[in-house]
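Engineer: Just a sequence and a predicted model for now, questions to come.
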Amino acid sequence: MKLSPNTAPASAQGSHMWVLTLDLPGRTMATHYGTSTPAANATRYDVFLAIRSFLVADNPEMASANTVFFSLEPNRL
């Protein structure tokens, strides 16, 4: 799965837009968002795990965080 920066022009954005909120109760909560183009055979669960892993790689303390919110939608109007 390719993740792209949030500021990419529409022509360079992924096929889907995602939002993920992680919470470490009593410590911190963080919401992240971006775009992604999942593999043709990827499931929603595959994408969720890939995004979560991507975020935890940058923020290892969030590895044990609870998922509060996850959304994955086609990136079109």
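Structural biologist: Alright, I've got the coordinates.
Engineer: only C-alpha atoms for contact and neighbour calcs from this point on.
Structural biologist: Fine.
Engineer: and the gap between the residue of the chain positioned farthest from its centre and Asp46?
Structural biologist: Most distant residue from the mean C-alpha position of the chain: Gly26, 22.6 Å away (CA atoms, centre = their mean). For Gly26, the distance to Asp46 (CA to CA, to the nearest Å) stands at 29 Å.
Engineer: here's the one I want to compare it with:
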Amino acid sequence: MTSQTSTSANNTQAAEQGSHMWVMTLEKPGRGMTTQYGTWTPPAGATRHDVFAALRGHIVAEHPEMASANTIFFSLEPNRL
């Protein structure tokens, strides 16, 4: 299983997007993988770990079979060029 989803609507203007762009890949070796991405504005005072845990929780809520999956990739960057 491979999927891609976004937490923000496609073709939105930058002002409507979150402050950070993220990508996360979870894998259950030999059984499935999912890659999801989107933009999000973390709450004030949030740490990178807080964001990681919240996003992983979001993915697992949509794909419960990934609850015990390994995190293969995680990127969180400011959403600007």
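Structural biologist: Ah, there it is. Note that this is a predicted model, so its numbers are computed, not measured.
Engineer: re the thing from before, map the residue farthest from the centre of the first structure onto the second structure.
Structural biologist: Matched by TM-score structural alignment, Gly26 of the first structure corresponds to Gly30 in the second structure.
Engineer: Would you check how far apart that match and Ala9 of the second structure are?
Structural biologist: 31 Å.
Engineer: doesn't Pro43 make contact with Val51 of the second structure?
Structural biologist: No: if you go by CA atoms under 8 Å, Val51 of the second structure and Pro43 don't touch, sitting 9.0 Å apart.
Engineer: So those two - more neighbours on which side?
Structural biologist: The neighbour comparison of Val51 of the second structure against Pro43 (other CA atoms under 10 Å) goes to Val51, with 17 against 9.
Engineer: which one is that one nearest to, not counting chain neighbours?
Structural biologist: Residue nearest to Val51 of the second structure in three dimensions, not counting chain neighbours: Pro42, with 6.8 Å by CA to CA, 6 or more residues apart in numbering.
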